[in-house]
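Asks: Please find the sequence and the predicted model below.
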Amino acid sequence: MGELVKITVLFFAKSRELVGNKSSELEVKSDVRPTDLLQSIISKHNSLQILSGSLLLSINEDYVDINSEEIVSLKSGDTVAVIPPISGG
């Protein structure tokens, strides 16, 4: 437990605009709570702080409950998507 893995973080919509890139590489612990994973992403990309209360995450295309205390297991090569609130009409 606690092994570091390299993941790819994808940014969509407003998060992409704030970060200025569509993706980023990040090293995180392999076993992590979703809230800690989000905090690691925000720590690397401070511009996301203004959206921190409304971001969604998905891991390998499966949505994750940010408020869950359940540990998620990540492997090198996994993809985490950062999804901001999206409005439409």
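Replies: Okay, I see it.

Asks: CA only for contacts and neighbour counts going forward, please
Replies: OK.

Asks: which residues touch Arg16?
Replies: Arg16 is in contact with Lys22, counting by CA atoms under 8 Å, 6 or more residues apart in numbering.

Asks: and here's the other structure:
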Amino acid sequence: MMMDSILTPNQVEVSILAFAGARDLLLQQHSRVNESSNDQSNNGGEIRLTLQSSWPRAYDLRKFLCQIKWPQLQPIEQTIAIALNLKYLSLNESVEINSGDTIALIPPISGG
């Protein structure tokens, strides 16, 4: 389902995929609260979100997602890697996001 909002020129609609502990924390929130904000999740754990299109650093994007948008991710923020369209981002690189892009939140995964 598409959102009925109007994007400003510096905003884009993206898909957020969260894995392992990050996914667990986000799914807990989405199962408890039916948000009427600018994010929507589907049964596969994907969340559609409107974001600004340009970030000075991937670090800033991660900080926004983990501290502002989803504060329940703060305890694992420092361990989360960010990927944009299947490419891991260095925390110091600038980020340009386009509508339809996919951002992945990937904490360390243990097991064997």
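Replies: Sure, I can see it. A quick note: this is a predicted structure, and the numbers were derived from the prediction, not measured.

Asks: Superposing both, give me the TM-score.
Replies: Here the superposed chains carry a TM-score of 0.86, computed using TM-score structural alignment, normalised by the length of the first structure; 86 aligned residues with a CA RMSD of 1.5 Å.

Asks: ok, now which ones touch Val64 of the first structure?
Replies: Contacts of Val64 of the first structure by CA under 8 Å, 6+ apart are Pro34, Leu56, Leu57, Ser58.

Asks: Give me the number of neighbouring residues for the first one.
Replies: The local packing count at Pro34 of the first structure equals 23, with neighbours defined by other CA atoms under 10 Å.

Asks: how about it, what's its partner in the second structure?
Replies: For Pro34 of the first structure, the aligned residue in the second structure is Ala58 (criterion: TM-score structural alignment).

Asks: residues contacting that match?
Replies: Here Ala58 of the second structure is in contact with Ile82, Leu89, Ser90, Leu91, Asn92, Glu93, Ser94, Val95 (CA under 8 Å, 6+ apart).

Asks: List the buried residues for stretch 104-112 of the second structure?
Replies: Ala104, Leu105, Ile106, Pro107 (16 or more other CA atoms under 10 Å).

Asks: residue contacts, the corresponding residue of the first structure for the first one?
Replies: Residue mapping for Ala104 of the second structure onto the first structure gives Ala81, with TM-score structural alignment as the criterion. Contact partners of Ala81 of the first structure, counting by CA under 8 Å, 6+ apart, are Val9, Leu10, Phe11, Phe12, Leu57, Ser58, Ile59, Asn60, Glu61.

Asks: Count residues in the vicinity of the last one, would you?
Replies: This points to Glu61 of the first structure. Residues near Glu61 of the first structure, counting by other CA under 10 Å: 11.

Asks: list the contacts for it?
Replies: So Glu61 of the first structure contacts Thr79, Val80, Ala81 (CA under 8 Å, 6+ apart).

Asks: I'm done for today, thanks for sticking with me.
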